[in-house]
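J.: give the three-dimensional model of this entry:
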Amino acid sequence: MKIYTLHTKQNLPITIEEAWEFLSNPKNLKTITPDYMGFKTLSGDEKPMFSGQIIQYIVTPVLGIPMKWVTEITHVMDKKYFVDEQRFGPYALWHHKHFLKEIPGGVEMEDIVDYKVPMGILGQMVHPFLVKPKLTEIFDYRREKLIELFGEYKTE
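T.: Just a heads-up that it's a prediction; the model follows:
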């Protein structure tokens, strides 16, 4: 069983409160997801984030085929981190940790995604040229969208 990890960090020129308000609101996930993914929340985004929250989405990750994705928010520490785990969806395993940390002039946002592709050895064979590049593209889009929304972090 091969488990892959995607690890990204991004600094934003906003307060920890602004970052938390935006990033912990499930309704904002659509804003930072590429349009071609056909991302739509079906349920679970009516309340502020809490441990045990179940959120249902429709996504179109491959070949324009819509797929249901169900995640659970398993851990939340206000203005520090939250974790979402897939309960049903395109991955054999999806465990996504979101960390926020105050830094001079802004906030550091860190994402660590541990995931396993389905279909055993076949999934592992397509991972390098299908799954990994798609995930990288989605997180690159996220990075650019957050810069567009909040500005670019400047170091002195």
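J.: switch to C-alpha atoms for all contacts and neighbour counts from now on
T.: Will do.
J.: and the most centrally placed residue in the chain, what element?
T.: Nearest to the geometric centre of the chain sits residue 96, at 6.7 Å (CA atoms, centre = their mean). Per DSSP states H and E, residue 96 falls inside strand 93-103.
J.: do the same with residue 75
T.: strand 67-77.
J.: go on, residue 91?
T.: Here residue 91 is assigned to no helix or strand, by DSSP H and E.
J.: okay, now the nearest residue to residue 91 once chain neighbours are set aside: neighbour count?
T.: Using CA to CA, 6 or more residues apart in numbering and skipping the chain neighbours, the partner closest in space to residue 91 is residue 117 (5.2 Å). Residue 117: 23 surrounding residues under other CA atoms under 10 Å.
J.: give the contact list for residue 117.
T.: Residues near residue 117 by CA atoms under 8 Å, 6 or more residues apart in numbering: 3, 90-93, 123-124, 127, 131.
J.: residue 94 - nearest residue in space that isn't next to it in sequence?
T.: The spatially closest residue to residue 94, leaving aside those adjacent along the chain, is residue 115, at 4.5 Å (CA to CA, 6+ apart).
J.: which residues of the protein fall in helices?
T.: Listed in chain order, the helices of the chain (DSSP state H) span 16-23, 120-126, 132-150.
J.: quick one on the thing from earlier: distance of the residue nearest to residue 94 from residue 93?
T.: Separation of residue 115 from residue 93 (CA to CA, to the nearest Å): 5 Å.
J.: which residues touch residue 56?
T.: Residue 56 makes contact with 41-44, 68-71, according to CA under 8 Å, 6+ apart.
J.: one more, please, to line up against the first structure:
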Amino acid sequence: MSKVYSLKTVQQIPVSLVEAWDFFSSPANLKEITPSNLGFNIISKHHGMRMYPGQVIEYKVKPILGIPLYWMTEITHVADRQYFVDEQRFGPYSLWHHQHHFKTIDGGVEMTDIVHYKLPLWILGDIANTIMVRRQLQQIFEYRFTAVEQRFGKWPVEQDKRVIFD
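T.: Below you'll find the predicted structure:
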């Protein structure tokens, strides 16, 4: 049986909680913080403008050799201006559970992402994680960190762009 992996990122953003929440709770903004080489496109037509519990969002992504994959997530939990959770319903992972947390801090907002994921194909999935998936997820979240800084500005103190894996 393959392992369940987790990762965590924390980023301070020099904006109000309202501004951060308005941006991150809109599915239309996902593409802006996703590396272009993933070929990320929302393909669902009835997903709505703001996240809500039960919302289903469909995507096409090209994570490996430009081969398009179908990915469907459901927004399972939302607490306004606090957190939301997306879970994969169909796609490349056996498990994908992504928590997005927001809290007001002096000078802005602290955003924390916590992801639990599992790959299919048992030991082959674990090997794929070691060889490629873990590194790709790290690059995606590092890209996101930089994209968020470019959109909202840098935090006054240098932040570590670490993606912490467990």
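J.: work out the TM-score between the chains.
T.: After superposition, the two chains reach a TM-score of 0.97 (TM-score structural alignment, normalised by the length of the first structure), with 155 aligned residues with a CA RMSD of 0.9 Å.
J.: quick revisit: what do we get in the second structure for the residue nearest to residue 91 of the first structure?
T.: Counting by TM-score structural alignment, residue 117 of the first structure lines up with residue 119 in the second structure.
J.: how much space between that match and residue 129 of the second structure?
T.: 8 Å.
J.: what's the answer for residue 83 of the second structure, then?
T.: Taken as CA to CA, the span from residue 83 of the second structure to residue 129 of the second structure is 27 Å.
J.: still on that earlier bit, touching, the residue nearest to the centre of the first structure and residue 74? I think so.
T.: No. Residue 96 of the first structure is not in contact with residue 74 according to CA atoms under 8 Å; the separation is 10.0 Å.
J.: quick revisit: out of the helices of the first structure, which is the most enclosed?
T.: The highest mean neighbour count among those, using mean count of other CA atoms under 10 Å, belongs to helix 16-23: a mean of 17.
J.: that helix vs the second structure, average offset?
T.: By mean CA distance after the TM-score superposition for the first structure, the fitted helix 16-23 of the first structure averages 0.3 Å away from its aligned residues in the second structure.
J.: which residues sit against that helix?
T.: Under CA under 8 Å, 6+ apart, the answer for helix 16-23 of the first structure is 28-29, 78-79, 100-102, 106-107.
J.: save the residues you listed as a markdown table, and put in distance to residue 18 of the first structure too.
T.: Output for the contacts of helix 16-23 of the first structure, formatted as a markdown table (distance: CA to CA, whole Å):
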| residue | distance to residue 18 of the first structure |
| --- | --- |
| 28 | 13 |
| 29 | 15 |
| 78 | 12 |
| 79 | 9 |
| 100 | 11 |
| 101 | 12 |
| 102 | 11 |
| 106 | 10 |
| 107 | 9 |
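J.: can I get the buried ones among the residues you listed as something I can paste into PyMOL?
T.: Buried residues among those (16 or more other CA atoms under 10 Å), as a PyMOL selection:
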select buried, resi 29+79+100+101+102+106+107
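J.: among the contacts of helix 16-23 of the first structure, which one lies nearest to residue 64 of the first structure?
T.: Taking CA to CA as the measure, residue 64 of the first structure lies nearest residue 29 of those, at 19.3 Å.
J.: skipping adjacent residues, who's closest to that closest one in space?
T.: residue 23 (7.8 Å).
J.: state the distance from the one you found to residue 64 of the first structure.
T.: Distance from residue 23 of the first structure to residue 64 of the first structure, counting by CA to CA: 27 Å.
J.: ditto for residue 38 of the first structure
T.: As judged by CA to CA, residue 38 of the first structure and residue 64 of the first structure stand 8 Å apart.
J.: more neighbours: which of these two?
T.: Counting neighbours by other CA under 10 Å for residue 38 of the first structure and for residue 64 shows that residue 38 has the greater number, 17 against 11.
J.: what does the more buried one align to in the second structure?
T.: In the second structure, the residue matched to residue 38 of the first structure (TM-score structural alignment) is residue 39.
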